[in-house]
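**Q** pasting the sequence and the predicted coordinates here, then a few questions.
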Amino acid sequence: MMREFEIERQFDIKIEKLKANKGVYYLKTDKGERCLKKINYGPQKLLFVYGAKEHLAKNGFTNLDKYYLNIDDEPYALVNEDLYTLSEWLDGKECDFHNIEEVKMAAKTLAELHEASKGYDPPENSKLKSDLGRWPHLMEKRIKSFDKMRDMVRKKNIKNDFDIAYIQSMDFYKEIGKKALDTLKSSAYYELCAIAEVDKSFCHHDYTYHNIILSPNKDVYVIDFDYCKREVRMFDISNFMIKVLKRVDWNFDFAAAILEEYNSVSKLSKDEYKVLFAYLQFPQRYWRLANRYYYNEVNWAQNTFAGKLNGIVEEQELFLKFLEKFKSEYNI
């Protein structure tokens, strides 16, 4: 009860109804429907996210979950050392990544978001979040970790299904990871980072179906900017593309449609296509799953991990075919 009272006091609202909903709370208040969310990072980082959303809205990108301020003009409530944000409750449905028309709308919206992100100066006491210039190092580190994880498996007396599948498939992904790193190293990656630095642009960094909301009248809203940071836009584009493509058997038509829609708003350069290709090549999903498994990052059941790994491995042929087509289609 104390917690609700504090939320009401700090945001100057009266809560009429509160309901947990997919990791957030739906609130019916005297001032309308709201979304209450517990934040697992500090106020300085939150100020960067708050400033980013305000900047987008100021630049005409208003279809997002803007924060409401508390009675002290801060974008959060502090309750028992926990931070909570309050935003408008957005009615709508999650973007269907199997539906090419909805995917195209999401691609166009991403380009609009990136354009509106330019010129962002974070608030004074915020913590600047940036991944600019980090990717060659990150890829190198992750390629090395494939061997480290294999050594962990070799030391195990009893190997389970996941271990065996990992040992059998690891070399393929390590090699493709090296190719991705070579692509990135031979690209204009650092020059593009310098341009992004000058542009003062940022990426959403978690642009996926549950953060893309289609309203009843087919407006596209983008929510959950928790991971947004300074980054080259090809990261967002590749991340979005992979999330779509893995659901549609690496269907090239979806990739072409995404890029066509994106380009209709904001044109990608030849240099950017090469960096985009490096990101698409890199076996990020495979690395992340193995990393989560061997370093106990999530508590999934044993068969969930093995099932996910086999699912990725089964895509190998389609994935390679897709990369070949992408390479020839965009002259990389």
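**A** Now that the structure is in, tell me what you want to look at. Numbers count the residues shown, from 1 in each chain.
**Q** all contacts plus neighbour counts: C-alpha atoms, from now on.
**A** Will do.
**Q** just the strands in this structure please.
**A** With DSSP state E, the ranges of strands along the chain come out as 15-21, 24-29, 32-39, 77-79, 82-88, 93-94, 212-214, 220-222.
**Q** which of these sits closest to Leu110?
**A** Across those, Leu110 has its closest neighbour in strand 220-222 (8.8 Å, CA to CA).
**Q** one more structure, for comparison:
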Amino acid sequence: MSKDRRELSCFYLDDKLFDAFNLKVSEAVPVRSVFILETDKGVKILKRVKYDIEDLMFIYNSLNKIRENYAYVVNFRLTKDEKPYLIYNDEVYVVLDCINAREALFENPLDLKKVSINLARFHKAGENIESYERRNLKGKMIERLALRIKNLEKFKDIADMHVNKTRFDEIFLQNVDYYIEKIKEAVDFLERADYKNLKDCVFCHHDLAHHNVMIDEQDNVYFVDFDFCILDSRIHDLANIINKALKDNNFTVDTANIILDNYCKEYKLSKHEINILYGLLLFPKDFYDISRDYYFKTKLWDEEEYLDKLIRKAGYKEDIDKFLKDFKKIWL
């Protein structure tokens, strides 16, 4: 059973749930890990939330604040009790307005320009969000990278101990020392670049994959799915979207140029911030993530799927190195 099907099988769909949101539902269609609802109040999205109510209320209240200056974020439907969620059969559900828009295409430079400009507007609107310690990562990246070095060393010990090594173990061991050194390089660069004195802190999306950015017929850019949102420097989101977009554009530095040039039209970046951005881009996120998922078993994938992803992500090595050299030459 796939991850999405397993997720959907945990939903309790009945009229009591829908009635709590004051909805009459004529059809419920599974899409990815949610249900699209045809209702008397229009098309809605039913989602099961896996984090606690405190996190959910932080997201809800933050988006309400952002909407005052940037309207194009996902909207929660309230229950009859005026809550943005319902606890039903010990599960937490939310209902969201469905946006009539298409997913952004990061390989399309026009889309990438629109998204970058609007990400800057979104970040401006996300200033002065009330602090919430559990999701506040401001100033913590060096410590988090040090932990990732320790994790890779731990995974290396695990793989070394396996008598009958999997193909994943073998490829991981061939590459892990290189990537440990890359993270050390990132830590060293951030320390020398005075990372700790980075001042800004905004509401960051933290998962700017193309399917979480929607563009409607009027060219309004919507940001959706804030499950992983954090409070941190806007540089965090810029590193996130650059890393996502690079894979759709053969790792060319032009991709980063488009993002930064257009972002800066709305929200200027200082030399200090650009230096920090480069330090964050040094972190080999793809290799670390697939290694963590495999050795911590955080995903419900089979061995072949893990292996395919590792081979692909380890294969980015030369492309990423060239990108980083080009980026440094242009921006630093």
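**A** Received, thanks. Worth saying up front: this structure is predicted, and the values here are computed from it rather than measured.
**Q** need the strands of the first structure in TSV with distance to Ile158 of the first structure, can you?
**A** Shown next, in TSV, are the strands of the first structure (distance: least, CA to CA, whole Å):
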stretch	distance to Ile158 of the first structure
strand 15-21	41
strand 24-29	41
strand 32-39	40
strand 77-79	47
strand 82-88	42
strand 93-94	42
strand 212-214	43
strand 220-222	46
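**Q** of all those strands, which lies closest to Val103 of the first structure?
**A** strand 212-214 (9.8 Å).
**Q** the closest one vs the second structure, average offset?
**A** Its match in the second structure and strand 212-214 of the first structure itself, once the structures are fitted together, sit a mean 1.1 Å apart by mean CA distance after the TM-score superposition for the first structure.
**Q** list the buried ones in that strand?
**A** Neighbour counts over strand 212-214 of the first structure (16 or more other CA atoms under 10 Å) mark Ile212, Ile213, Leu214 as buried.
**Q** for Asp321 of the second structure, give its distance to Ile149 of the second structure.
**A** Using CA to CA, to the nearest Å, one obtains 19 Å as the distance from Asp321 of the second structure to Ile149 of the second structure.
**Q** now do the helices in the stretch 1-150 of the first structure.
**A** Per DSSP state H, counting those that start in this stretch, the stretch 1-150 of the first structure carries helices over the ranges 2-11, 43-58, 100-117, 135-154.
**Q** got TSV for those, with mean neighbour count and distance to Trp89 of the first structure too?
**A** Listed next are these as TSV, based on neighbours: other CA atoms under 10 Å; distance: least, CA to CA, whole Å:
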stretch	mean neighbour count	distance to Trp89 of the first structure
helix 2-11	15	15
helix 43-58	21	16
helix 100-117	21	20
helix 135-154	16	35
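**Q** Asp224 of the first structure: which of the ones you listed is closest?
**A** helix 43-58 (9.4 Å).
**Q** what does the closest one correspond to over in the second structure?
**A** With TM-score structural alignment applied, helix 43-58 of the first structure matches the range 53-68 in the second structure.
**Q** so the nearest residue to Ala256 of the second structure once chain neighbours are set aside versus Phe106 of the second structure, what's the distance?
**A** Once flanking residues are discounted, Ala256 of the second structure sits nearest to Ile242: 5.9 Å by CA to CA, 6 or more residues apart in numbering. Per CA to CA, Ile242 of the second structure is found 10 Å from Phe106 of the second structure.
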